[in-house]
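Student: Task: produce atomic coordinates for the following.
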Amino acid sequence: MRGYNMLALALALAMCLQGFAQRAHCLETCPKESLLFQLAREHGQYESVVVGRRRGELFDFTSRQSGAGAGPGNATYDRFIVTFETYKFGDEHRLALEKHLPSRPSWKWEDRKNDASKYTTDFGVVRLLAGTDRESLIRKIEGLSGVKGVFEDKDVRSLHRLGPTVNDEGSAGYRKAIATHLGEKIDYKRQYHNPGREWKKKQPNALYQPEIIWREGFKGQGIRVGVFDTGLKENPKYLKNVKYRSNWTFQPTKGVDGHNHGTSSAGSIASINPECPSQAPEVDLYTFKVFTDDAVSYSSWYLDAINFAFIMKVHMINVSIGGPDFKDFPFIEKFRQLVANGVSIFCAMGNFGPLKGSINSPSDEPYIIAVGSHNEYFAISDYQSRGMTLSQKPYGYGLVKPDIVSYADKVFALNQWEDCFLIQGTSTACPVAVASMALIASTIPEEERYRKVTPASIKQFLIEGADRLDYFSMYHQGPGALNLLKSYEVAKNYEPRVSVLPSSIDLSSEKEVGYYWPHSVQPIYAKGMPLMVNFTIINGLGTTGYFTDAPRWNPSNRLGNKVRFQFDYANVIWPWQGYLGVYMHVEDSASHSTGIAEGAITFNISSPPFPGEKRGTKREQRVSIPIKLRVIPTPPRSKRVLWDDFHNLQYPDAYVPKDASQETHTYDFQGDHPHTNYHNLYDELVGNGYYVEVLSSSMTCFDASEYGMLVIVDPEMEFDVEEIDKLYDDVVNGGLGLLVLGEWYDKYIEDKYTLFNPNYRMTMHPAIMGANVPALNRLLSNFEVAFSNFSFDATLELSDTKGLLVQDGTSIAKMPPKSVLFEGTVVPKGRAKNRRERMNRASYSVPILGMTKVGEGNIVIYADSSAFDEDISDGEEFEQIRGVFTDFVRYASEGVTPSWIDVGTYHEDAYAFDFDNFTGQSRGAGFNALSKSEVYRYMIPEENENLSREKLKLLSKPLQCFRNAPLKYQPDRSDLVRKRNNSLMSWMEWARKRLIMGTGGNSNGQDSSPISSFSPQGSEIAQEGTQRPTQGDKVGDTWEPREGGPGLSGGQVFVFFVVVLAAVGYLYSRKRYQDLRAGLSPRYGGGDKSV
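Tutor: All right, here's what the predicted structure looks like:
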């Protein structure tokens, strides 16, 4: 054994010596002043932390970082971005690919002739030519040394500005919507924040009063602002300091704006036109034309422009784009690198409002400053997209967004004809916020800017100076409305620090009910799903920060001791910002308790020193988040409703078509969550005394005896056999109610929804059509319930005041004995030129609503979810269906028969739709021309439909109970962090115990690593900086190794760690050697170190 030990030690020392020799050689021969070194010297502590990423498996639902952003499709125009681990000149990257790839013409390197082409880059664009085996070639490229990933060169989202004429948010309809949301009649104008003085409407400067700061000699001078947009008018008369205009599109122009969007964005930052002045008239403007005059852009244009922004050393960037694709990895990663280098990025929230859960990417990223809009009454603009962010679903909860809202609702701005005109949109709000922060940044002495003008400090200025708006949720307004003068006071006294958004949670105050919606409208209680909140950590101490101890719950009263907390977080906070996911459970022993649980979450954040500080000096801050929770006794079973969110699938995890043809967008991307597009049902049920909880783990993770009913809405995912068996037992023997809202499914018209997506430059086929009706039928087969392939529009009158409207829904094909069925009057969709023509045709009836009792449980089946979807139904339809969903819930949960039950038809025997006799006049004129074979296409989907290997890979999730499940269902929760937990053991200590004690696995055979960022999934969490639970134990848990298992001797453990340390030293030195060769050296003499 001694001989083996000595051999291993000698090998380790040799590896170390080789690595250090290579580094020493490069230190003599490699360029010392790389691009990023120059930027670091200019900006201070802004080093690019380049984190490599290995492309994950397709559609891995345990991590946001993996999977493609679109469903499977056949490429028709293959142009891809190849990202590299190091910066080199384009020709060097091309030669490296040519050396290892098959000889062309299977692929072609595309030269990009723009202002960045003479500098080093970390990506290239290749085109895969016709006839190429695309998947094989991509795998070869991904497997090459030095390649980080291969991604589609996408069409970059859309501009976020509306036209000058949009419905006034002060209209009666908007007032009524606000009143409905609050549940009372209110005076529209009096409900909003009053600035306390008279000010000229439609002029942001009149509200913000920048002249007070101007009188001190500051007007934005010395601050470099980049505008990524459609370019800029040539020789603008009313823009004072245009330092550089660049063009990244294929249009033969030097960044000239032929669209007007770019000019108005620049004007909203720095205009000196007296009719539409801006707050920072003396900033240095750098315009990047990344959109053509037709508003077309591609990821590669943006990536080149971002690399060039490094060279221009800008402090801030205005980005007026967005889209629902939060998996555009190269695009998002490049923004992350830009922020890591100290550039503050402001991005428009999007104009999908007032729909909740409609925030666009990249504004949903924690390190981006997302900007929303308010109007002159200090109400959130109707068109503004709302949070929460959805990329964390279903395992966690979304972040609070926007980060600020500014006045940009029908305001005057500069146009390309040098006039002022009225505009609105979140892409107008964005440059208004940029102008405010550029003005404030100019007041900070230049020698202090390296630590006081950072992406973290700028966001802190905005948040700490904001005015909170009455009645609007934090997921709609963020911290509130921008207040320039208050933010200026914050900046004058600013020292780098750590802050959190939201800074506290108070669910006990009636005054805060609106702000903390949806968490505030119902209390928490024992034996329920946890309350989930996701905090954004803003680290002003440095680019990189670390949790030096685990977050702890520190109760301050008796009831606080009855609440148990779990945490998800990445141990490394980068760049400048991170997250803290919190799961709050009330202990079973408090099932009869009532009152306010109080306490605080505390943790320590530390960062390396800023440049100029003594090396080794560690800056550390204790952070405290006050928490107040309203606790009540566990409600009776009949009043508890469980909403299944686990089986929903949304874009961009896959291409899922919209649920109704009249929707304005193509993809189903709002999450089908009770806090987003079904918030109206959430508010209705809570208002009627029900308690709504969300199931974010599989159906095996809840106790059916605690709930009156389960709601399944428009599911796209597959159901596991265990889930099917458990649900049947829960309903038949356990008395659980079941409410299912189906959706259209017609595999015969799949070609109609096959489309060419310019984002991915490929033909996309739907992952599923509307809802996964075959999976639903498998789930319901034990109940003798089935949906058909039908897809149609229909109406059902239940009473004089209540009715239902089916919009592209399905029909009920089977129901068990003793069922009541309700037939809707329908016309097949797509068989007439327009909706009016379809509705005027002779029609027929099919069942769309069924109600029955199976065993001990009541079941409600409805053929369409669109009627209750806020995104689809209009106000008139909402008035008609008001209360119908509550009627469904009362019947399923409590057995209360609705007053309109007589409208239906009772069936003593089992019901099956008679497709064989679906002929003649009974089926209506719309179907008279169909043959019997054509009619059969509307029958029940085949039993094994969508069960192919490819479909199951896409439509299945792990059958597991995550942190979002009740404590008793989580695997091995004896080590739960609660109250005052000890600090996490180090990685080395964990490894030592694991080697000595054996596998260290938990009872389920899963990895029990205490630090998830050391696993492949966890490392992606550390990169991403958003709440992303993974399988197994996580950061925030204590860990004890399992007893038993083979042990190792002390000598073996010693040799193991010597080899590990030597390998790490060799790899580190090798990496330093490669980075220095490529011109990626970090800053010498201090600052954060590259990760």
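
Student: CA atoms for contacts and neighbours, from now on please.
Tutor: Noted.

Student: check which helix or strand covers Val641.
Tutor: Following DSSP states H and E, one finds Val641 within strand 640-644.

Student: packing partners for that strand?
Tutor: Judged by 3 or more C-alpha pairs under 8 Å, 6 or more residues apart in numbering; DSSP states H and E, strand 640-644 is in contact with strand 691-695, strand 709-713.

Student: what is the orientation angle of the helix or strand following that strand with strand 691-695?
Tutor: As assigned by DSSP H and E, the chain's next helix or strand after strand 640-644 is helix 679-687. With axes from the mean of the first three to the mean of the last three C-alpha atoms, to 10 degrees applied, the angle from helix 679-687 to strand 691-695 works out at 130 degrees.

Student: Buried residues, helix 679-687. List them.
Tutor: His679, Asn680, Leu681, Tyr682, Asp683, Glu684, Leu685 (16 or more other C-alpha atoms under 10 Å).

Student: pretty sure the third one contacts Phe888?
Tutor: No - taking C-alpha atoms under 8 Å as the contact criterion, Leu681 and Phe888 are not neighbours in contact, 11.5 Å apart.

Student: re earlier: between the buried residues of helix 679-687, which is closest to Ile272?
Tutor: Set against Ile272, the nearest of the buried residues of helix 679-687 by C-alpha to C-alpha is His679 (44.0 Å).

Student: another one to check against the first:
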Amino acid sequence: MNVSTIICVINAISGLILFQCIPACSASDKDTFKTTVVPNEFIVQFHFKYFSTVRESYIQTKLLSSNITGWRILPRNNLASQYPSDFDILRILDGKKSSIEHIVKTVTSHPSVKAVVSQRSVQRTLAWNFNATLAYKSRRTLGIVRKEDVKHSRRVSSVLHANVLWNLGITGKGVKVAIFDTGLTKNHPHFRNVKERTNWTNEKSLDDRVSHGTFVAGVIASSKECLGLAPDAELYIFKVFTNSQVSYTSWFLDAFNYAIHRKVNILNLSIGGPDFMDSPFVEKVLELSANNVIMVSSAGNDGPLYGTLNNPGDQSDVIGVGGIQFDDKIAKFSSRGMTTWELPLGYGRLGLDIVTYGSQVEGSDVRTGCRRLSGTSVSSPVVAGVAALLISGAFHRIELINPASLKQVIIEGAEKLPTYNMFEQGQGKLSLLKTLSRFTLGAPWQS
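Tutor: Below is the predicted model of the structure:
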């Protein structure tokens, strides 16, 4: 009988833990991305943020004064409509190349318009593997509870010794963490501090039907069963992918603007793609950093080839995270440096900042219980969770914490892995305790 079809109940004679095993698509969740230009759809970028009536008047004034028809501004049915924004989405109804070029040129000539660029879509594919792992639901039963075997644990909070900080009262309290992914089920039992769930897609449901977003949130802040790193962190859930794993540049831009408005401290983006030519996306990431938002992003699952880093994890203002196994070997799937932006006119940068556990890591399942997943999309929330712990323990020095300073202490606290070069491991393996010691040395931090 195939093991993935078995429902098993193992009742330990000693009465310690009851495991109910259920099949899980979890031996590997290697994400692949396909980005495409949306035909006849453009993002009109403005130099400043304006309310919708002002933005539309700028576009209309230019086009109507030139007697240009066959276009419309697409409505945005999300929270962005309530706030000023620095872009609009323009759809050109006439598919002729000459007409499109003429409209783009006309709109671009407005002094308030920064640029007009193509809208892009991304299709993410999670290549689930059914061949090896069982998710489980667990409950404690009466009897003596054994201490967890940290050496063989797949729970990153245990392996990184987060309990040392918990015992000091450092649990992520007060830190705002934004999670950009597939959403989260309402009232999920693992989370005790979900401040807000927002939907930036064209779907009605805020719930996670894919389980990826739930898992990522669990690694950061689960407070039950499969414990996360910062259980008291304030979670802001941004659903930016549909259940069919589709997203658009404009959805991200709206969500990024709202994250800035909510003044989040950390933004985890367990996604990425090979397309760094999406200039509105790249520029908005820079704006996030300028607004003191610490972004953590996965390096990508396109290893072991070199030069396979994904964006935005390869941006210098982002903490780009690769994956390792629990035996400290670099995961085969983990993308390697260097960056390819500069080629062929110059040398690429290192790009990869740090590596941490990303193979068969334990995290929250979509409704309850736990499961295991692999991928750098798992490694990213590990670093985000560590960042939340560090910030919550240093609110008395919050004025010194910014994307650059936090990135510095995290990479300086990393442990070099033998036999691996810098393009494979960045600055080394994440170490929570060593980073904590660096964090408490004094300020400002110096290399």
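
Student: before we move on, back to that, same list (the helices and strands packed on strand 640-644 of structure 1) but as TSV, adding mean neighbour count and distance to Pro479 of structure 1.
Tutor: Output for these, formatted as TSV (neighbours: other C-alpha atoms under 10 Å; distance: least, C-alpha to C-alpha, whole Å):
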stretch	mean neighbour count	distance to Pro479 of structure 1
strand 691-695	22	26
strand 709-713	25	32
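
Student: re the thing from before, tell me the angle of the strand holding Val641 of structure 1 relative to strand 691-695?
Tutor: Strand 640-644 of structure 1 runs at 30 degrees relative to strand 691-695, counting by the same axes, to 10 degrees.

Student: matching residues in structure 2 for strand 640-644 of structure 1?
Tutor: Alignment note (TM-score structural alignment): strand 640-644 of structure 1 is unmatched in structure 2.

Student: want to throw the helices and strands packed on strand 640-644 of structure 1 into JSON lines with distance to Phe308 of structure 1?
Tutor: As requested, those are exported to JSON lines (distance: least, C-alpha to C-alpha, whole Å):
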{"stretch": "strand 691-695", "distance to Phe308 of structure 1": "45"}
{"stretch": "strand 709-713", "distance to Phe308 of structure 1": "47"}
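
Student: a strand runs through Ala429 of structure 1, doesn't it?
Tutor: No - going by DSSP: H, G, I helix; E, B strand; the rest coil, the assignment for Ala429 of structure 1 is helix, not a strand.

Student: Give the aligned equivalent of it in structure 2.
Tutor: In structure 2, Ala429 of structure 1 lands on Ser379 (TM-score structural alignment).

Student: same deal with Phe346 of structure 1?
Tutor: By TM-score structural alignment, Phe346 of structure 1 lines up with Val296.

Student: Help me confirm that its match is found in a strand?
Tutor: Yes - Val296 of structure 2 sits within a strand when classified using three-state DSSP.

Student: can you confirm Cys276 of structure 1 is in a helix?
Tutor: No - under three-state DSSP, Cys276 of structure 1 falls outside any helix and is assigned coil.

Student: Tell me which of the helices and strands packed on strand 640-644 of structure 1 sits nearest to Tyr1066 of structure 1.
Tutor: Here strand 691-695 is closest among these (C-alpha to C-alpha), at 47.0 Å.

Student: Where does the closest one end up in structure 2?
Tutor: Residue span in structure 2 matched to strand 691-695 of structure 1, by TM-score structural alignment: none.

Student: can you check stretch 1053-1064 of structure 1 too?
Tutor: Going by TM-score structural alignment: stretch 1053-1064 of structure 1 matches no residues.

Student: Also stretch 602-622 of structure 1?
Tutor: Under TM-score structural alignment, there's no match for stretch 602-622 of structure 1.

Student: ditto for stretch 313-333 of structure 1
Tutor: So stretch 313-333 of structure 1 is aligned with residues 263-283, judged by TM-score structural alignment.

Student: what about the matching stretch, how long is it end to end?
Tutor: 18 Å (C-alpha to C-alpha, to the nearest Å).

Student: now do stretch 436-446 of structure 2
Tutor: Stretch 436-446 of structure 2 end-to-end distance (C-alpha to C-alpha) = 15 Å.

Student: now it, how far from the chain's geometric center?
Tutor: Stretch 436-446 of structure 2 sits 26 Å away from the centroid of its parent chain (C-alpha atoms, centre = their mean, to the nearest Å).

Student: Quick one: residues in contact with it.
Tutor: Residues outside stretch 436-446 of structure 2 that contact it (C-alpha atoms under 8 Å, 6 or more residues apart in numbering): Leu390, Leu400, Ser405, Gln408, Val409, Glu412, Gly413.

Student: switch the cut-off to 10 Å
Tutor: The contact list for stretch 436-446 of structure 2 (C-alpha atoms under 10 Å, 6 or more residues apart in numbering) reads 165, 386, 389-391, 393-394, 397, 400-401, 405-406, 408-410, 412-413, 432-433.
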